[in-house]
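Colleague: Here is my input, please return the structure:
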Amino acid sequence: MNTGLRITVFAAALAATFGTAYGVGSGVGEISPEPASAAHGKHAGGTRAEQGGGHEQGHEPDGQQPEGASAAPAPPGGLQISDGGYTLDLKTPRLEADKKTQLRFAVVRASTGRQVSAYEREHDKELHLIVASRDLTTYRHLHPTRAADGTWSTPVELPEAGGYRVFADFTPKGGEGLTLGADLAVSGAYEPNPLPARNTTATVDGYDVALKGALTPGKAGELDLTVTKDGKPVRDLQPYLGAYGHLVALRSGDLAYLHVHPNGEPGDGRTRPGPDVSFTATAPSEGAYRLFLDFKHEGKVRTAAFTVRAQGTGAGSGAEAEATPQAGSGNSDESSPHGH
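Modeller: Below you'll find the model as predicted:
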C-alpha cells in the first residue's frame, strides 16, 4: 500500500463521516428478511420495530401516537451503539494493521450498569460478531468467547489501516434480538479503496459461487446462491451455525446491517445440503449493497462476496444481480474467523 494519511488524520474524518452516515441511515427503512419459518421469526436483524421496551420520545404512555403524529421507522441494525436498554462497550477501540490482537468488548445493560452475562443461543452461538471495513473490502465473521463477568474476546488481524465497524448480533436472556455497532480504528498508512465492482460470481479457495436474484427497495426478493467446485455442484454442504449458509448484507455508505438466514434449515425434511442456498430479503432503499455468504464444506468455512445494486420499485424493476459479471474473491480459515 502506498504511504497515505496517518490514522490520526483519518480518525477525525471518520467521526464526521459516521455522524453523517447515521443521519442518512435513520431516515430510511431496514433491510428485512421475510421469515421463512418460526425458527427464524424471533431474530429480525437487530432493530426494535416490534419491541415494547420503554417509550420513545413523542409517544403517549399507553403506546398511542399523539394526534397528528406519525410513527418514526426504527433505524437499521448496527447503526447505533445503544438500543433497547443495552450498550456495546468496545474495550479495544483501536488496533494496528497486520498485527494479531485480542479484540475485547462487552454488552452493558443500562438499567443496572452491569455487563450482560446471560444470552439466548441463536444459531448455535450466544453472540455473532462481524467486523467490516468502511470501504467494505475487508470482512470478518468472528465467534468470540465470553468470560464469567460478561467480557467477550477474540483474536483478530486486520490487513489494512482505516475505519472499521464492529457489529454485535445477540439476544439477551429473555429479551429481543439486537444488533449494536461501534467504530474501530486500525492504525497505519491509510489509503481508501473503492467499492468492489458489481459481480454475480465469486471464486474462493477453489469454489465458485453464482448469485441470481434481485434487490428491490421496499419489496421482498429472492437471492439464490449456487456452490460448485471444479465445475460440479456441491451437494454435501455442511451445517454451519445451524444452516447451510449465512448471508450478511451491508449497505454501502452507512453500513446498515442485516444478518439474513436461508429459506429452510438442515433437518426440516425439505432443504437439501446444496448446491443451492436461497434467501429472501428486502432492501430499504436504492443504492449499493455488499453481500457476504458464509458456507462450510469439507470442514472449512469460506466466504464469498458480492456487490449488488438495488434500484427502482414495483414488480419487474428490481436490480437483477446479473450486470457486469466479475470474479470475486474470499478467504478461508480452519477456525471460526473467516472473511474477505
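Colleague: going forward, measure contacts between C-alpha atoms and count neighbours the same way
Modeller: Will do.
Colleague: what's the neighbour count on the spatially closest residue to residue 251 that is not a sequence neighbour?
Modeller: With sequence-adjacent residues excluded and distances taken as C-alpha to C-alpha, 6 or more residues apart in numbering, residue 251 is closest to residue 289, at 4.5 Å. As a burial measure, residue 289 scores 23 neighbours (other C-alpha atoms under 10 Å).
Colleague: repeat for residue 282
Modeller: Residue 282 has 21 nearby residues by other C-alpha under 10 Å.
Colleague: How about residue 279?
Modeller: Residue 279 - counted by other C-alpha under 10 Å - has 22 other residues nearby.
Colleague: Confirm that it sits in a strand.
Modeller: Yes - counting by DSSP: H, G, I helix; E, B strand; the rest coil, residue 279 is part of a strand.
Colleague: quick one: it and residue 242, what's the gap?
Modeller: As defined by C-alpha to C-alpha, to the nearest Å, residue 279 lies at a distance of 15 Å from residue 242.
Colleague: and what of residue 105?
Modeller: For residue 105, the distance to residue 242 - C-alpha to C-alpha - is 25 Å.
Colleague: Then residue 155?
Modeller: Counting by C-alpha to C-alpha, the gap from residue 155 to residue 242 is 23 Å.
Colleague: for residue 185, same thing?
Modeller: Here the criterion is C-alpha to C-alpha. By it, residue 185 lies 32 Å from residue 242.
Colleague: got the residue ranges for the helices in this protein?
Modeller: 7-26, 38-41 (DSSP state H).
Colleague: Neighbour count: residue 105 and residue 242, which is higher?
Modeller: Set residue 105 next to residue 242 and count neighbours by other C-alpha under 10 Å: residue 105 wins out with 21 against 16.
Colleague: which ones are touching the more buried one?
Modeller: 88-92, 151-153 (C-alpha atoms under 8 Å, 6 or more residues apart in numbering).
Colleague: redo that, cut-off 7 Å
Modeller: Under the criterion of C-alpha atoms under 7 Å, 6 or more residues apart in numbering, the neighbours of residue 105 are 89-92, 151-153.
Colleague: Also residue 91?
Modeller: Contacts of residue 91 by C-alpha under 7 Å, 6+ apart are 104-105.
Colleague: Please give the structure of this sequence too, so both can be compared:
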Amino acid sequence: MDHQHDNMEGDSEIHTNVSYNDGEVRVQLEDVYGAVPELEKNHEKEMHLIIVSNDLESFIHLHPKRVENGVYAASKELKGGSYQAFVDIVPKVQNYVAQPNDLQVGEGDQVTPSASLSASKDRTQDIDGKTVTLETDGLSTNDTTTLDFYLHGEEPEPYLGALGHVVILDEDAETFIHVHPTSDYKTTFETHFAHPGLYKVWAEFKYKDAGVLTFPFILQVDE
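Modeller: Here you go, the predicted model:
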C-alpha cells in the first residue's frame, strides 16, 4: 500500500492552479496541451489537497470534488495569510509531480515560505487525549528511512484505505512527500529523502472515539 509522491520524479505534464474565495478552495487542472486529465482514484478519492501555512504551523487535508470539467472544489474557511497548496493526484496517463501552489488569503502580499524549524527532541505527541511516539531508522539521504509510529495501545481505524497517512515537507515547503503504511496491519512507513535538512512530518490517524487527529514532528536528515 506504500506510495510516495515528491517533486524529484521528473517533469510534470499537468499544471495546477489553486485559488480561494469566500470559504471555498478551488483547484483547476490541465495538461501541457491544455486538455483536462483523467484521474485515477487514489486512496478512495480523486484528489487530496494538502494546504500548509508558510510557517508550517497550520496543516489542512481536504478532498475537493469535481464541480465541472477540470475544476475541483472544497468548502473550508481559511484564516488570512500565506499558504502553500499541494495537489495530490494520480493521472491515468500523464506524468505528474506535486508542486507548491502559492495561496494568499485576505489582503497582503504572498510571503515566501519561511519556517523556523528545529528537530524534535521529544518524539512523543499528545493530541486530544491520544498519544503517538515516533521512532525512526535511517535518517540520511543514503538510506531508506523507516518511520514507526506507536499509538500506545490504541488501534487506529482504516482511514481512506490505510491505517494512516504521513505528509512530509522540507522547511522551504518545496519537497512534498506523501506515504502510506507498508502493510495493512501496522503503522510503519518508509520513504527516501533526496536532500539533507529539516523536514516537518504530519501523521494522520483515525480513532473510533476521536476521529482523525494529526500529530506533527520535525526531523533532521543527514547526508
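Colleague: Now render the contacts of residue 105 of structure 1 as JSON lines, adding distance to residue 122 of structure 1.
Modeller: Shown next, in JSON lines, are the contacts of residue 105 of structure 1 (distance: C-alpha to C-alpha, whole Å):
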{"residue": "89", "distance to residue 122 of structure 1": "21"}
{"residue": "90", "distance to residue 122 of structure 1": "22"}
{"residue": "91", "distance to residue 122 of structure 1": "24"}
{"residue": "92", "distance to residue 122 of structure 1": "25"}
{"residue": "151", "distance to residue 122 of structure 1": "19"}
{"residue": "152", "distance to residue 122 of structure 1": "16"}
{"residue": "153", "distance to residue 122 of structure 1": "18"}
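Colleague: In strands, which of the residues you listed appear?
Modeller: 89-90, 152-153 (DSSP state E).
Colleague: how many other residues sit next to residue 88 of structure 1?
Modeller: Residues lying near residue 88 of structure 1 (other C-alpha under 10 Å) number 22.
Colleague: so who does it touch?
Modeller: Going by C-alpha under 7 Å, 6+ apart, residue 88 of structure 1 touches 81-82, 106-108, 180-181.
Colleague: And the counterpart of it in structure 2, how far from residue 28 of structure 2?
Modeller: Aligned by TM-score structural alignment, residue 88 of structure 1 pairs with residue 16 of structure 2. Counting by C-alpha to C-alpha, the separation of residue 16 of structure 2 from residue 28 of structure 2 is 6 Å.
Colleague: Give me the buried positions along stretch 95-112 of structure 1.
Modeller: The neighbour-count criterion (16 or more other C-alpha atoms under 10 Å) identifies 95-97, 101, 103-109 as the buried residues of stretch 95-112 of structure 1.
Colleague: my guess is residue 199 of structure 1 meets residue 305, correct?
Modeller: No - here residue 199 of structure 1 does not reach residue 305: they are 8.7 Å apart, not a contact under C-alpha atoms under 7 Å.
Colleague: Give me the common contacts of those two.
Modeller: What both residue 199 of structure 1 and residue 305 touch, as defined by C-alpha under 7 Å, 6+ apart, is the set residue 328.
Colleague: between these two, who's got more neighbours?
Modeller: Per other C-alpha under 10 Å, whichever of residue 199 of structure 1 and residue 305 has more neighbours is residue 305, with 32 against 20.
Colleague: Map that one across to structure 2 for me.
Modeller: Per TM-score structural alignment, residue 305 of structure 1 is aligned with residue 216.
Colleague: So that match is in contact with residue 205, correct?
Modeller: No - contact between residue 216 of structure 2 and residue 205 fails when scored by C-alpha under 7 Å: they sit 11.6 Å apart.
Colleague: re the thing from before, list the members of the contacts of residue 105 of structure 1 that persist in structure 2.
Modeller: Cross-checking those against structure 2 gives 89-91, 151-153 as conserved contacts, using both residues aligned by TM-score structural alignment, their matches' C-alpha atoms under 7 Å.
Colleague: how about residue 217 of structure 2, what does it touch?
Modeller: Neighbouring residues of residue 217 of structure 2 by C-alpha under 7 Å, 6+ apart: 120, 123, 200-202.
Colleague: Tell me which of these fall in strands.
Modeller: 200-202.
Colleague: Output those as CSV; include the columns distance to residue 111 of structure 2 and neighbour count.
Modeller: Shown next, in CSV, are those (distance: C-alpha to C-alpha, whole Å; neighbours: other C-alpha atoms under 10 Å):
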residue, distance to residue 111 of structure 2, neighbour count
200, 19, 22
201, 22, 19
202, 22, 19
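Colleague: What is the nearest of those residues to residue 65 of structure 2?
Modeller: Proximity of these to residue 65 of structure 2 (C-alpha to C-alpha) peaks at residue 202, which lies at 23.2 Å.
Colleague: Just give me the match in structure 1 for that closest one.
Modeller: So, by TM-score structural alignment, residue 202 of structure 2 is matched to residue 292.
Colleague: tell me how far stretch 41-57 of structure 2 is from the chain's mean position?
Modeller: How far stretch 41-57 of structure 2 lies from its chain's middle: 5 Å, per C-alpha atoms, centre = their mean, to the nearest Å.
Colleague: got it, and stretch 301-309 of structure 1?
Modeller: Distance of stretch 301-309 of structure 1 from the chain centroid (C-alpha atoms, centre = their mean) equals 12 Å.
Colleague: Count the neighbours of the residue lying closest to residue 94 of structure 1 once chain neighbours are set aside for me.
Modeller: Using C-alpha to C-alpha, 6+ apart and skipping the chain neighbours, the partner closest in space to residue 94 of structure 1 is residue 185 (4.6 Å). Neighbour count for residue 185 of structure 1, taken as other C-alpha under 10 Å: 22.
Colleague: gap between the counterpart of residue 185 of structure 1 in structure 2 and residue 64 of structure 2?
Modeller: Taking TM-score structural alignment as the criterion, the aligned counterpart of residue 185 of structure 1 in structure 2 is residue 104. Applying C-alpha to C-alpha, the value for residue 104 of structure 2 to residue 64 of structure 2 is 18 Å.
Colleague: Please list only the buried members of the contacts of residue 105 of structure 1.
Modeller: With burial judged by 16+ other C-alpha under 10 Å, the buried subset of these is 89-90, 151-153.
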